[in-house]
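Asks: Sequence plus predicted model, see below.
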Amino acid sequence: MWKNSKGFSLLECITAFSIWMLTAAILLPSMMYITLERHNNAKEITAIKLLSGYLNESMYENRSIPIGSRSIKGEKYTIILEEVPDQEACVQWEEKPYRARKSCLPLP
C-alpha cells in the first residue's frame, strides 16, 4: 500500500479475492464427497440395524425372517436369504450415485 492511502488498492482486492476463490475451488469437491459418504454411511447403519433387528426377533421368538422389501425414511431396503457355504441373511439397498450395496450377517 502507498503511504497516504486510505484503503486497499484494486490489485490487493483482486489478489485476496483470487486466493479465496482458489481455496473454495479446492475445498468444494472434497466437501461434496464427504457429504455424500456421510449420507451413504447413514444408510448402511440403518440397513445393518434393520437386519440385526430381524435376526434378533427371529432368534428369540422362534420364527422365520421376513423376506422382502421395507421402506425406512423413504429408502428401500430388501432382505434376502443366501445359501452360500453357510446360510446368511442379507440386506440390499441403493446408494448414491446409483450403486447397489449389500451387507450380510450369518444365521445362527
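Replies: Arrived safely, thanks for sending. Numbers count the residues shown, from 1 in each chain.
Asks: When you work out contacts or count neighbours from here on, use the C-alpha atoms and nothing else.
Replies: OK.
Asks: Apart from its chain neighbours, what residue comes closest to residue 71?
Replies: The shortest distance from residue 71 to any non-neighbouring residue, by Cα to Cα, 6 or more residues apart in numbering, is to residue 77 (6.1 Å).
Asks: Comparison target below:
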Amino acid sequence: MYKNSKGFSLPETLVAFSCILMIAGMFIPFLIHYASQLKGLQYEVEALKFLEEGVEKAIVSHEYVDHSRIYRGVRYELDWKGGGNEEACVHYQKRDIGPNEVCISMGG
C-alpha cells in the first residue's frame, strides 16, 4: 500500500489555513477596538498632565491664567472656572474622538 509521508496534503493545508483565517477574523475587530480605546486614553492622560502642570504653576505663581497648547495634533485648553481658582478644566478635541474635558475642583 502506498503511503505519502513527504508532507501535508492539499486538503489538510486548506483546513489549517481556513482555521487560521477564522481565528484572525475573530480577533482583528477586537484589536481595532482596543487600539482606538488606547488612543482615547492617551489623549486623556495628556490632558491630565497639562492640567497638573497648569495647577502647579498657578499654585506657585498665584496667577490663574487660561492657556492652551497643541500636542500631537490635539489642542488642549486650560480654563479656570468659578472666580479664578475654584475649578480648573482642560478641554481637548480631535476629529475622531469628539470634545472631551477633564476637571479638578477645590472641593475634591
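Replies: All right, it came through fine. Only a predicted model underlies this, so the values are computations on that prediction, with no experimental measurement involved.
Asks: Superposing both, give me the TM-score.
Replies: Remark: TM-score between the superposed chains equals 0.81 [TM-score structural alignment, normalised by the length of the first structure]; 104 aligned residues with a Cα RMSD of 2.2 Å.
Asks: about what we covered before: in a strand, that's where the residue nearest to residue 71 of the first structure is, yeah?
Replies: Yes: under DSSP: H, G, I helix; E, B strand; the rest coil, residue 77 of the first structure falls within a strand.
Asks: What's it aligned with over in the second structure?
Replies: Residue 77 of the first structure maps onto residue 76 in the second structure when the alignment is built from TM-score structural alignment.
Asks: Report the separation between its match and residue 39 of the second structure.
Replies: Between residue 76 of the second structure and residue 39 of the second structure the computed distance is 15 Å (Cα to Cα, to the nearest Å).
Asks: Neighbour count for these two, which is higher?
Replies: residue 76 (24 against 12; other Cα atoms under 10 Å).
Asks: show me what contacts that one?
Replies: 47, 50, 68, 69, 70, 90, 91, 92, 93 (Cα atoms under 8 Å, 6 or more residues apart in numbering).
Asks: redo that, cut-off 10 Å
Replies: For residue 76 of the second structure, the contacting residues are 43, 46-47, 50-51, 67-70, 89-94, 100-101, by Cα atoms under 10 Å, 6 or more residues apart in numbering.
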